[in-house]
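Chemist: Got a sequence here, can you build the structure:
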Amino acid sequence: MNPNLIEIAPGGRPPKQKQKEEIPDIEPWDSKILLSPTYEDISLEKLNMDKITIYVEHPEPLEPPAEPAPPPPQPLKLTKKEQKKLRTQRRLAKEKDRQEMIRQGLLEPPKPKVKMSNLMKVLGAEATQDPTRMEMEIRTAAAEREQAHVDRNIARKLTPSERREKKERKLFDDPNTLGCIVCVYRIRDLSHPQTRFKVDVNAQENRLTGAAVITDGISVVVVEGGKKSIKRYNKLMLNRIDWAAAVGGEDDADEEPDKPVNSCVLVWQGSVVKPTFPRFSVHQCRSEAAAKKVFADAKVPHYWDLAVNFSEDSS
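Modeler: A predicted model of the protein is given here:
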């Protein structure tokens, strides 16, 4: 039995209707000019001409939701020679302050850095009294200085988590930045499994979201992410992959010799407030209607329309 033919009981709740706003007798923007409360009697004598001025009223400008903050003032750019001169001046001033603190007794004077090469020059006659003991002390002090140098390097060395964070900062943008970049690619043929694997894995490795929708006539790839990740993915899609060789197989080329050369073009690139897709996924669709539904479910059907209506001649 067809469930659509079952009669509904009369005691059901009536459908909720949207209430329409009442049409006012006079619009609020006209009430400041018209003296009468209706539009029936309009004349120059019944207009408040004092409200009409030569000035043009502009709405208050609002900041866009995803616009980044203006950059801070940049420091003065110095040449290599000027940078070297400033560094020398800072080091001389620092050394002068240290010598002044040693002279006032606030710091302990450093021990003479004795080595085997300058032994006689630093110690003089003292080195000839007990050369074996002096050599042992010099070698011990040199080993201590070397160990202190190694300890300072170890203290500055990053932990595995800090090294991982540094690498992520180099490869990816700050996740707290506003907005993300969207790229829409149109591909003639994405049926080759190796090419499909590259498109999918590179999007996941670059932490991009989006979708790759594959049909018999056209394939559309949409990615969303940061500036650095999008830049690397653009190089993959437009330069690294040989799309002319990435076809389904040799049998397809023999069957259709007049088939156009496979290619990938960037249809559109722009910024949005937030990403639409939760992750990157690949969809194999049998019809264009099913392919468009993938984007319609994500509330971005215009991505599919852009790719379908795109013409390489117009670009």
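
Chemist: switch to C-alpha atoms for all contacts and neighbour counts from now on
Modeler: Fine.

Chemist: Endpoint to endpoint, stretch 120-134 covers what distance?
Modeler: 11 Å (C-alpha to C-alpha, to the nearest Å).

Chemist: in the stretch 51-200 of the chain, which spans are strands?
Modeler: Per DSSP state E, counting those that start in this stretch, the stretch 51-200 of the chain carries strands over the ranges 180-187.

Chemist: so where do the helices sit in it?
Modeler: Along the stretch 51-200 of the chain, counting by DSSP state H, counting those that start in this stretch, helices occupy 80-103, 119-123, 126-129, 131-156, 160-171, 193-205.

Chemist: In a markdown table: the ones you listed, plus distance to Val223 and mean neighbour count.
Modeler: Formatted as a markdown table, those follow (distance: least, C-alpha to C-alpha, whole Å; neighbours: other C-alpha atoms under 10 Å):
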| stretch | distance to Val223 | mean neighbour count |
| --- | --- | --- |
| helix 80-103 | 42 | 12 |
| helix 119-123 | 69 | 14 |
| helix 126-129 | 74 | 12 |
| helix 131-156 | 39 | 12 |
| helix 160-171 | 17 | 11 |
| helix 193-205 | 7 | 15 |
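
Chemist: okay, those helices in a markdown table with distance to Leu34 next?
Modeler: Formatted as a markdown table, these follow (distance: least, C-alpha to C-alpha, whole Å):
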| stretch | distance to Leu34 |
| --- | --- |
| helix 80-103 | 70 |
| helix 119-123 | 102 |
| helix 126-129 | 110 |
| helix 131-156 | 76 |
| helix 160-171 | 62 |
| helix 193-205 | 61 |
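
Chemist: Give me the most central residue, this protein.
Modeler: Nearest residue to the geometric centre of the chain (C-alpha atoms, centre = their mean): Gly226, 2.2 Å.

Chemist: roughly how far apart are Asn206 and Pro275?
Modeler: To Pro275, Asn206 is 15 Å away according to C-alpha to C-alpha.

Chemist: now swap in Asp130 and tell me
Modeler: With distances taken as C-alpha to C-alpha, Asp130 is found 78 Å from Pro275.

Chemist: Also Arg164?
Modeler: 25 Å.

Chemist: circling back: which stretch among the helices of the stretch 51-200 of the chain comes nearest Glu40?
Modeler: Among the helices of the stretch 51-200 of the chain, the nearest to Glu40 by C-alpha to C-alpha is helix 193-205 (64.7 Å).

Chemist: helices and strands around the closest one, which ones?
Modeler: Applying 3 or more C-alpha pairs under 8 Å, 6 or more residues apart in numbering; DSSP states H and E, one finds that helix 193-205 contacts strand 280-284.

Chemist: from the chain's centre, how far out does whatever helix or strand comes next after the strand it packs on sit?
Modeler: Counting by DSSP states H and E, the element after strand 280-284 in chain order, helix or strand, is helix 288-297. With C-alpha atoms, centre = their mean, to the nearest Å as the basis, helix 288-297 stands 27 Å off its chain's centre.

Chemist: Second chain to compare with the first, below:
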Amino acid sequence: MAFSRRLKLDLLTTSDAPKQKLKRRSQNIALSYVTDTIIDGQVSLAEFGSTSVQNRRKAPAIEWWDEPVVENSSYSAVKVENITGNLFIPPALPPATTTYAPPPQEIMLTKKERKKIRRQRRMAVVREIQEKIRTGELPPPPPKVKISNMARVLNEQMVANPTEVEKLVREAERKRREAHEKRNQDRKLSKEERREKIVNKVREDLKKACVLALFRIGDLSNSKLRFRVKTNAVELHLTGMCLMVFGQPGMQLVLVEGPPQNIKKYINTMTKRINWGMPFPLQAQAAPAATGESSQQSDQAQDPSSSTQPSPASGSASLRFPNQPMIPIETNFCKLLWKGVVKKPTFREFRMDCVNSSTAAQNVLQRMGMEQCWKMAERDATSEKVEKMEDKDQTLFSAL
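Modeler: From the prediction side, this is the model:
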């Protein structure tokens, strides 16, 4: 236990030391508030005194939570009957942002596990049928007699008349085979149903991710190449456009968008399967400068995509795909420039466009919001030219 001197206690009780200490604290708090407010630039120093700050908010006569139990806005009269033992619990407010739990991940089963699940499912169906046969809900099936077991199942009849028994067994086998084929045919989807099923699958995959791929092709004057480019895109249910520019070899663009799996197949087709150096059709080789209707009709017959309708960006109704190559056939190429995920599809179908200048091509892509594709193709073409020049210079230097 610690004792204090009597003199110290007398000074604390008789002097104004505590009051002075409290006053100094209040003045320091006021000065710090004034300093912070002036530093923030909200008010000027002239609005405040040196040591005092006015109270900017007056205390209310009563608090809002006491209004139901007081009268005349005063604590002097209290409604005792309104005071109960119940507690007021305010309702919980919803959060400002709603967070959802991530969906459960699909379990990838092995081939052995999938076979086991299928076997168990089929066994359950067979047990259910057997139980209905035991209870009398279904009639028992006839014995499944085959050529291999007819001597054991129909022993007595086989001895009496083997020819007739064999005929009956073969007839039963034929009926079972026909019933099996009929069930398969009834379960088979029609052509329209199969197409609708594929389209629905593509739509579901597009909701998960939409992938855009950009190709740069050397020359698309060959109608066979244009036919392959469009047909493969349509068969894979892809949308996009094939943009061909006159007088711009190496700047023929193909943009396709769709589900990831379909885009993967299309990229494999464009970069590996199509022979970009294939020769032109025989009619085009026989009449290279043909301008009559016969050559135009043969070109349209070989390539449905080479329509005579004017492109909206061409500005001319006479623009057609040319029949002569813009570059040597053996140097033709197809290069994948970019592939990535986009927010949503831009095109409604796959179409073929033919324009007469790079400006018109940029306008077409700008209307679709794809102007960066042309810039990307130009950069790639420029870098390719620079690399070829460097290789040529290196070859000359090594020869020297």
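
Chemist: Once they're superposed, tell me the TM-score.
Modeler: TM-score for the superposed chains, counting by TM-score structural alignment, normalised by the length of structure 1: 0.57, backed by 251 aligned residues with a C-alpha RMSD of 4.7 Å.

Chemist: follow-up on the earlier one: what sits against the residue nearest to the centre of structure 1?
Modeler: By C-alpha atoms under 8 Å, 6 or more residues apart in numbering, the contact set of Gly226 of structure 1 is Phe172, Asp173, Cys180, Ile181, Leu208.

Chemist: Quick check: the gap between the last one and Phe277 of structure 1.
Modeler: When C-alpha to C-alpha is the yardstick, Leu208 of structure 1 and Phe277 of structure 1 sit 9 Å from each other.

Chemist: Between the helices of the stretch 51-200 of structure 1, which one is closest to Asp313 of structure 1.
Modeler: Nearest of the helices of the stretch 51-200 of structure 1 to Asp313 of structure 1, taken as C-alpha to C-alpha: helix 193-205 at 25.4 Å.

Chemist: roughly how far apart are Ser358 of structure 2 and Gln252 of structure 2?
Modeler: Distance, Ser358 of structure 2 to Gln252 of structure 2, using C-alpha to C-alpha: 10 Å.

Chemist: Neighbour count: those two, which is higher?
Modeler: The neighbour count for Ser358 of structure 2 versus Gln252, taken as other C-alpha atoms under 10 Å, is higher for Gln252 (23 against 16).

Chemist: From Arg118 of structure 2, how far off is that one?
Modeler: When distance is defined by C-alpha to C-alpha, Gln252 of structure 2 is 50 Å away from Arg118 of structure 2.

Chemist: Give me the distance between the two termini of stretch 171-189 of structure 1.
Modeler: So stretch 171-189 of structure 1: terminal residues 30 Å apart, C-alpha to C-alpha.

Chemist: now it, how far from the centre of its chain.
Modeler: Its chain's C-alpha centre and that of stretch 171-189 of structure 1 lie 7 Å apart, by C-alpha atoms, centre = their mean.

Chemist: Identify the residues contacting that stretch?
Modeler: 66-68, 206, 216-230, 247-248, 262-275, 303, 307-308.

Chemist: Give me the buried entries from these.
Modeler: Those of the contacts of stretch 171-189 of structure 1 that meet the buried threshold are 206, 218-227, 229-230, 247, 263-267, 271, 275, 303, 307, by 16 or more other C-alpha atoms under 10 Å.

Chemist: quick one: which of those residues sit in strands?
Modeler: Ser219, Val220, Val221, Val222, Val223, Glu224, Gly225, Cys264, Val265, Leu266, Val267, Ser271 (DSSP state E).

Chemist: wait, which of those residues is closest to Arg103 of structure 1?
Modeler: Nearest to Arg103 of structure 1 among these, with distances taken as C-alpha to C-alpha, is Gly225, at 59.4 Å.

Chemist: What's the match for the closest one in structure 2?
Modeler: In structure 2, Gly225 of structure 1 lines up with Glu257, judged by TM-score structural alignment.

Chemist: got the contact list for that match?
Modeler: Contacts of Glu257 of structure 2 by C-alpha under 8 Å, 6+ apart are Cys210, Val211, Leu212, Ala213, Leu238, Thr239, Gly240, Ile263, Pro345, Phe347.

Chemist: Across to structure 1, which of those residues hold up?
Modeler: Among those, the ones still in contact in structure 1 (both residues aligned by TM-score structural alignment, their matches' C-alpha atoms under 8 Å) are Cys210, Val211, Leu212, Leu238, Thr239, Gly240, Ile263, Pro345.

Chemist: I'd like those residues as JSON lines, with distance to Asn28 of structure 2 appended.
Modeler: Shown next, in JSON lines, are the kept ones among the contacts of Glu257 of structure 2 (distance: C-alpha to C-alpha, whole Å):
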{"residue": "Cys210", "distance to Asn28 of structure 2": "64"}
{"residue": "Val211", "distance to Asn28 of structure 2": "65"}
{"residue": "Leu212", "distance to Asn28 of structure 2": "66"}
{"residue": "Leu238", "distance to Asn28 of structure 2": "74"}
{"residue": "Thr239", "distance to Asn28 of structure 2": "73"}
{"residue": "Gly240", "distance to Asn28 of structure 2": "73"}
{"residue": "Ile263", "distance to Asn28 of structure 2": "72"}
{"residue": "Pro345", "distance to Asn28 of structure 2": "65"}
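
Chemist: and those residues, which are buried?
Modeler: Buried, going by 16+ other C-alpha under 10 Å: Cys210, Val211, Leu212, Leu238, Thr239, Gly240, Ile263, Pro345, out of those.

Chemist: Tell me which two in those are the farthest apart.
Modeler: It's Ile263 and Pro345 that sit farthest apart of these, by C-alpha to C-alpha, at 13.1 Å.

Chemist: Find the residue closest to the equivalent of Lys292 of structure 1 over in structure 2 in space, skipping its chain neighbours.
Modeler: Applying TM-score structural alignment, one finds that Lys292 of structure 1 aligns to Gln362 in structure 2. Nearest residue to Gln362 of structure 2 in three dimensions, chain neighbours excluded: Glu371, at 6.1 Å (C-alpha to C-alpha, 6 or more residues apart in numbering).
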